[in-house]
Each structure stands twice: as C-alpha cells, then as structure tokens.
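>>> sequence first, then the predicted structure, then my questions.
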Amino acid sequence: MNWPVHGSNPQYLFTALNMPLPDHMIDFSANINPLGPPPILKEKWGELFSLIADYPDPKGQKFKKKLAEKENLSERQILIGNGGAELISLIGRMLAGKRVMIVQPAFSEYEEACRINGCTIDYHQLNPDKWELNVEALAEKLHYTDALFLCNPCNPTGVYYSKSQLIELMNECQKQNCLFIMDEAFYDFLYEYESMVPYIYEFSNLLIIRSMTKMFAIPGLRLGYVMANQAIIDHLASFQPHWSINALALQAGEWCLESESYVKEIRELIDRERERLFNFYSQKELMLSPSRVNFYLLKDPLVQNQLPLFQFLLSKGIIPRHTMNFPGLEGAWLRFAIKGPKENDKLMGAIEEWRSRP
C-alpha cells in the first residue's frame, strides 16, 4: 500500500485506504500548535499585500539580524530556508556520497534527502520501552560515519534528551570527525529547554535545524533556519536557489519572533492538555511514549496491530498519524498531536468507544 509520507492533507490517506472522506474531521496528524498563528499576523496581514509586488530579500537580512540577536550568533552563522524541509534537502546535497547515521525513529525526510544524494545510511534504533539515548552504544557505531542525525525533541516520540547527553555525544562525534546534525523543530514547546546554540562556537561539527512552522502555525508560509559555523553555512548556501524564501514568510517571521507571550500561552495549554490526556490513557491502560512536547505515540496493547484502531478512529473523523514509514515502528504505534480541549475531548470519547466495543 502507498502510505502518505507526511501528516496533514488527510484526503490522501482516505484515498489510500479506500475509505470515504467524513463530512467532519479533526486532524491530529500534523504537529502544529492548536491555537493557530499569533494574533499579530491577523492584525497586520493587510500590510503584507504590498510585499508581493517586489522580489524578496534573497538573504533575508532583517529577519536574520533578529535571529542572530536572539541567539547571540553572527548573521554568518545562520541560513534561512523555505521551511525545515528545504534545509534538510540542502544538508542532503552537502552530504552527497557520505555515510550517514540516523537515530531512529525519526522524521523520514532525513533519510529521503540522503538517499537521493547517494549516501550510505545506517540506523541506531532506540528501544521502545523508554526510548533512551544510549550514548556509549551509539558512539561505538560512529567509526567511519560522516554525519549523525538526531531529532531533539524527537519526532515522533516527543522524548527530550538532556544537555549532558548531547554534549557527550557532540564530543564523541568530534573525536570521530563526524558532523552532528540536531533537528530542534519542536524545542520551543519546552519550558525546560537547555539551549545548545552556544556550543556552535565550541564544536565546529554542530549543526542545528529549527522550524518556525510548528510553534507559530505557519506551515503554509514555510520558514525555518539552520545554525552552524560559517564554513558549514557557506557550503549549504551554495546549494540554495535565489529567492528561496518569500517576502510574506520573512515578514511574518519577524513578527513571530516578537510573540513571546503567545509562546508562553501555547506552552501552558499544551502542558495542561498533555497531562489531562495522559491521565485518561493511563486509566485505560494504553501505552504512551514519555513525550514532553505537543505530540506523542500511543498504542493499545490489547491489539497486536494498530491498524484496526487506526481505521476505527478514521471512521469517526479522528485523523491520527500512521507510523508505517518510521523505521522501528512500522505501524506498531499511532502518533497524535495535542490539540485544544474540545478536540481532545472528542478523541478521548472515540477511544472510550473503541475500548467499550463488545
């Protein structure tokens, strides 16, 4: 079966499963904050109209300057991209023909971008009991590895790895002359996030990917950035086409960086709803990944294959994210975004109905 490779756009999922599209749906498959874009975007949206009559700044200098000030970096240590997907694609081109290690389960586009560019790909598979990052075991696999991909917080598990573990892993990568590529697309959902950005000055092998689309709910605009030493940034930039980022996204990005109170509001909502959902699942004796962010993995241990639960929820207009294209999961779990109280209530109601079947 030709499973869709991403969440969102549920029409493709229903087509693949030969199921009718429900009249009403709640899409839990995309990990976007449930409150939508920051209010400032709606308030100032009219100001964006004039921007479409001219070419955007190909270097995004105003947005990049704000990012550099926020992260205490030089502007030459930042590359802006058309969402995280473009940046991962550029990294794949930079690694063409190299040997790559991916900590799995992980976002499928790392492997896709590397395979397209002729990389040899190996996995370090995490154990699904606690999804722990065993740095010692991983370090043993880094011999003759040119680049390591790690998603932190991890997509799809939502697990967050500590700064001490990451520093240990960075040191091991540096010893092995291995590029350490860390995807932090969901870092801003964490109150307790410990910034790894300052280590860019210390570790020439560190590259950090960030996305603006998750926290600020602007996936339709596409905006992300990567931070690393200047040599890496210059190398990546050499592959990037001109005017890769549109003018509306650049201006929206500036406004999003000013929305600190909004970020706090989202974190509080996600924390409340995650605790409420996890308490419910615990009562129902369902299995969960120990997520710290706005999504999680779920499994009903009473069924060996989660496809019946998946199809049941789809029939109710509840759209989870399948895990068929996550190595090591292959459909054994379902991933859900954390949405608002009303949507989460409907999800819990559907799970209650699933468990109450004769």
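Sure thing, it's come through.
>>> use CA for all of it now, contacts and neighbours both
OK.
>>> output the contacting helices and strands for the helix ranked longest in the chain.
Taking DSSP state H as the assignment, the helix of the chain that covers the most residues is helix 260-283. Applying 3 or more Cα pairs under 8 Å, 6 or more residues apart in numbering; DSSP states H and E, one finds that helix 260-283 contacts strand 287-288, helix 341-355.
>>> quick one: closest of the ones you listed to W255.
helix 341-355 (26.9 Å; Cα to Cα).
>>> would you map the strands across the stretch 101-250 of the chain?
For the stretch 101-250 of the chain, the strands defined by DSSP state E, counting those that start in this stretch occupy 120-125, 147-151, 179-183, 206-211, 224-227.
>>> do you know which of those lies nearest K346?
Nearest to K346 among the strands of the stretch 101-250 of the chain is strand 206-211; the distance by Cα to Cα comes to 28.9 Å.
>>> got a list of what D271 touches?
Listed by Cα atoms under 8 Å, 6 or more residues apart in numbering, the contact set of D271 reads V293.
>>> which residues are in contact with the strand or helix carrying L313?
Element membership for L313 (DSSP states H and E) is helix 307-315. Residues outside helix 307-315 that contact it (Cα under 8 Å, 6+ apart) are 22, 319-320, 322, 331, 334, 350-351, 354.
>>> straight-line length of stretch 246-266, end to end?
Stretch 246-266 has an end-to-end distance of 26 Å (Cα to Cα, to the nearest Å).
>>> and it, how far out from the chain's middle?
Distance of stretch 246-266 from its chain centroid, counting by Cα atoms, centre = their mean, to the nearest Å, is 18 Å.
>>> what residues of it count as buried?
246-256, 262-263, 266 (16 or more other Cα atoms under 10 Å).
>>> redo those as a markdown table? Include distance to L288.
Output for those, formatted as a markdown table (distance: Cα to Cα, whole Å):
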| residue | distance to L288 |
| --- | --- |
| N246 | 39 |
| A247 | 41 |
| L248 | 38 |
| A249 | 35 |
| L250 | 37 |
| Q251 | 38 |
| A252 | 35 |
| G253 | 34 |
| E254 | 36 |
| W255 | 36 |
| C256 | 32 |
| Y262 | 28 |
| V263 | 25 |
| I266 | 22 |
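>>> for those, which one is nearest E132?
When those are compared against E132 (criterion: Cα to Cα), the nearest one is I266, at 26.9 Å.
>>> so how far is A247 from that closest one?
For I266, the distance to A247 - Cα to Cα - is 26 Å.
>>> with R93 instead?
Taken as Cα to Cα, the span from R93 to A247 is 25 Å.
>>> cool, and Y225?
The separation that Y225 has from A247, given Cα to Cα, amounts to 15 Å.
>>> another one to put next to it:
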Amino acid sequence: MTSRDDRELLRHHGDIDAEPGLLDFAVNVRLDRPPPWLHARLTGALDRLGHYPSGADEAAARSAVAARHGRPAEDVLLLAGAAECFALLPSLRPRLAAVVHPSFTEPEFALRSAGVPITRVPLAPEDGYRLRPEAVPDEADMVVLGNPTNPTSVLHPAETIRLLARPGRVLVVDEAFADAVPGEPESLAASRLPGVLVVRSLTKMWGLPGLRAGYALAEPELLAELAAHRPHWPLGTLALEAITACCGSGALAESEEAATRIAAHREVFAADLDALADVHVHGPAAAPFLLLRIAGGERVREELRGGGIAVRRGDTFPGLDTDHVRVSVRAPEENSMLVEALRGILGPGRSSTEYPVKGATA
C-alpha cells in the first residue's frame, strides 16, 4: 500500500512551488498567456458556448491532429490535457504496471489509486538516467515512461523504446514535451505500433494550462477501451478550437522556431549553472528544463524562494532526493537572474564536491 504521505508526494506539481509574485522556474509552461493569434481563435469561439460542443468541432480537431502526425483520424483520442489520459489508464485493466522513474508521477498515482499493482523501474544516475529495456519485468502488461523525461530532460532513442513493445502489453509514452525538441527526432507519434499509446499535451508550448488540451494516439481498439467510461462532451468548445488551431501549419512552424530557440537558451543556461559552486547539471538535456543537483538543495530552494524565485523541488520524483531541483529554461535575462541568485547563495565557482553522475555538462 502507498501511504498518504507518498500519495501526496506523487501529486506534487510545479504549480505548488510557484506562487504569484515569484519569478517562476518551477512550472514548465513556455508562455504565461496564449499568443495573439490563438487568443483571437479562442475569443472567436466564445459565441458558440451557448451550445454543446458539436460533432463538427470534434471532427475538425481530430482531423487536425491526424494530419499533423500523418495518421488516420480514427487513431486520435482528444483529451482534456495529457493528465486525463493518465486518469483513464486503469480502464485498460493492467495486471502489473511498470513505471519508469524518475518521471512524471501522475500515471503512477492514477494506477495506484485504482488498485493496480505497480513496479517501479529506477533509472540510475551513473547511467545518465538512460532507459534500459532489460530492467522492465517481462510480466508487466503495461509500461509507462516519458520522452523526453520529466524531470531528467533525457531524450530516449525511439529504437530503444520500441524494444519495450510486445503482444499483450500496452506501452504508454508520455510525449508532453516532445514539441519542445527541434524536429521531434525520437517521437513515436507518427507510427502506428501495436499496443503503443502516445500521449501529447498542448498546454506547455501554447500557454494553455488553464484550458486543458491534449490528445492520445494509438490503434482505434485501444483508444475505444481507454475511453469506454468517459462522459459525453469530455472536451469543451474552446479546448476543441485550441487543438485545431495548434495543429495547423502556422502553429507547427512557430513551435519549431520556439523549440530551436529554447535549445539554444538551454545550452547557455546549463553551462552557466554548471560553473557554479556545488551545482551539477544533468546532461545531455533535451527538454525545456534542467535537472540540477545542488549540495544543500532544500536550503537553497528556501533561500531562492525568500529572494523571489521559485524552482521545482526534486524529491517528490521517485529516485531523486532533496538535493535535486528542476528549473525551467526561460529567456536569457531571466536565466541570468537565477544564475546570479545561486551565485550569491553558493559562491562564484566550481567546488571540489563531485557527484558521480556521468554525462553531466562540463
């Protein structure tokens, strides 16, 4: 059984660490509001709120997602955010779910809450938190992992992930941050693979956490089982409009530009952080955030908070401890503010303390 304290840790998210008035490095959302073109699309849909979401709205959103990934519309399940998919996983009735950690904890919480037996598959820091398919129990009929992984920022090769797929098993790949990786090189979203369920979020790239919009991609039979107990109209008109808009060609070009820009900012940010005393940056990083290990991390988090800066605590992720924090990649001027704040707390340069983490940025 999972204790109440353990369940509360599994439900800890970055929005808890970030409060109004703090410079926010805790939440991995690129924008604090939708871009003007998306705002206009959503505003234009307001007059339709007096009616139930239409079949035409749903069909348009599904078609947009299908076209975006080169798959038939029957392979698309529209979601009220990726988190809804994790809440639906118990509908697949797994006998044993293997959850790869450290990773986003909401899938484990949903499965444990439904009484599904769980086995954790820990990835080791000395291996760079890289996926080892042989560590996943053969008897697991559901496997859940993230790519790129939150909070380690590791991007697993698609070929390695495919090794986990097999008859009688559902492989759940959380690609909530895949659109923040230039070119999405390791995504499985465009491939119909037996038993593979790919989960996508639109909230991170487009500043929509308050709206909840995402989708899942899989074989129609798997999606039907997943959605068997959903209510009528699980998505509202605005969420359907957002999905349609964010899968258009203009949006895809904008997100690719943003992903390239984020990657450039991340490399500079990582190097600046890694040069500080007692700060070690896990790398190579692929997502719009970095995993740090800081000597006295809990104290440092509190000092940063006292100085007006929020970072995401890491010890709520299985396999990490209080010395770990996750920081979002922001604009260069904001990144510099965090670096300077840490320099003031820790000192200017690399200390002699070394953590045995391979692949850390130099």
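Nice, thanks for sending it over. Treat the numbers as computed from the prediction; the structure is a model and nothing was measured.
>>> could you tell me where the helix holding L313 of the first structure falls in the second structure?
Aligned by TM-score structural alignment, helix 307-315 of the first structure falls on residues 298-306 of the second structure.
>>> same question, stretch 325-343 of the first structure
Using TM-score structural alignment, stretch 325-343 of the first structure lines up with residues 316-334 of the second structure.
>>> name the nearest of the buried residues of stretch 246-266 of the first structure relative to N344 of the first structure.
I266 (15.2 Å).
>>> quick check: the two most widely separated of the contacts of helix 307-315 of the first structure?
That would be P22 and G331, which, of the contacts of helix 307-315 of the first structure, are the farthest apart (Cα to Cα) at 22.5 Å.
>>> between these two, which one's more packed in?
Ranked by neighbour count (other Cα atoms under 10 Å), P22 of the first structure and G331 place G331 first, with 19 against 13.
>>> quick one, helices of the second structure?
Taking DSSP H to define them, one finds helices in the second structure at 4-10, 14-17, 36-44, 55-69, 82-88, 106-113, 158-162, 203-206, 220-226, 237-246, 249-274, 297-306, 332-346.
>>> contact partners of stretch 10-20 of the second structure?
With Cα under 8 Å, 6+ apart as the test, stretch 10-20 of the second structure has contacts from 24-28, 105-106, 108-109, 310-313, 316-317.
>>> quick one: contacts for the spatially most central residue of the second structure?
Centroid-nearest residue in the second structure: A176, 4.2 Å away (criterion: Cα atoms, centre = their mean). Contact partners of A176 of the second structure, counting by Cα under 8 Å, 6+ apart, are 82, 146-148, 199-202, 204.
>>> quick one: the counterpart of E74 of the second structure in the first structure from V5 of the first structure, how far?
Mapped onto the first structure by TM-score structural alignment, E74 of the second structure lines up with R76. Distance, R76 of the first structure to V5 of the first structure, using Cα to Cα: 34 Å.
>>> okay, now Y160 of the first structure: neighbour count?
Y160 of the first structure has 23 nearby residues by other Cα under 10 Å.
>>> what's the closest non-adjacent residue to the aligned partner of it in the second structure?
Using TM-score structural alignment to pair residues, one finds that Y160 of the first structure aligns to L155 in the second structure. Residue nearest to L155 of the second structure in three dimensions, not counting chain neighbours: P148, with 4.3 Å by Cα to Cα, 6 or more residues apart in numbering.
>>> that neighbour and A287 touch, don't they?
Yes: using Cα atoms under 8 Å, P148 of the second structure is in contact with A287, at 6.1 Å.
>>> excluding its backbone neighbours, what's nearest Q165 of the first structure?
Per Cα to Cα, 6+ apart, closest to Q165 of the first structure is V135, 6.9 Å.
>>> in contact with that neighbour, which residues?
V135 of the first structure touches 165, 168-169, counting by Cα under 8 Å, 6+ apart.
>>> now do C114 of the first structure
89, 92-93, 95-96, 100, 120-121 are the contacts of C114 of the first structure under Cα under 8 Å, 6+ apart.
>>> of those, select the buried ones using a ChimeraX command.
Burial among the contacts of C114 of the first structure is assessed by 16+ other Cα under 10 Å; the matching ChimeraX selection reads:
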select :89,92,93,95,96,100,120,121
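>>> need the contacts of C114 of the first structure in TSV (columns: distance to K62 of the first structure).
Shown next, in TSV, are the contacts of C114 of the first structure (distance: Cα to Cα, whole Å):
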residue	distance to K62 of the first structure
S89	24
G92	27
R93	27
L95	29
A96	32
V100	34
T120	38
I121	37
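>>> ok so, going back, now do the residue nearest to the centre of the second structure against R326 of the second structure, distance only.
For A176 of the second structure relative to R326 of the second structure (Cα to Cα), the value is 16 Å.
>>> find the nearest non-adjacent residue to the aligned residue in the first structure for P194 of the second structure, please.
Using TM-score structural alignment as the criterion, P194 of the second structure maps onto S204 of the first structure. Closest residue to S204 of the first structure apart from its sequence neighbours, by Cα to Cα, 6+ apart: N229 at 6.1 Å.
>>> residue in the second structure matching the one you found?
Match for N229 of the first structure (TM-score structural alignment): E219.
>>> quick one, what contacts its match?
So E219 of the second structure contacts 74-75, 192-197 (Cα under 8 Å, 6+ apart).
>>> now do I26 of the first structure
If a contact means Cα under 8 Å, 6+ apart, then I26 of the first structure has 317-319, 343 as its contacts.
>>> so which of those residues wins on neighbours?
Neighbour-wise, the contacts of I26 of the first structure (other Cα under 10 Å) top out at I319, 27 neighbours.
>>> how close does the nearest residue to L211 of the second structure once chain neighbours are set aside get to M205 of the second structure?
For L211 of the second structure, ignoring the flanking residues on the chain, the nearest one in space by Cα to Cα, 6+ apart is A239 at 6.4 Å. For A239 of the second structure, the distance to M205 of the second structure (Cα to Cα) stands at 15 Å.
>>> count of residues packed around the counterpart of T213 of the first structure in the second structure?
Using TM-score structural alignment, the partner of T213 of the first structure in the second structure is T203. If you count neighbours by other Cα under 10 Å, T203 of the second structure ends up with 25.
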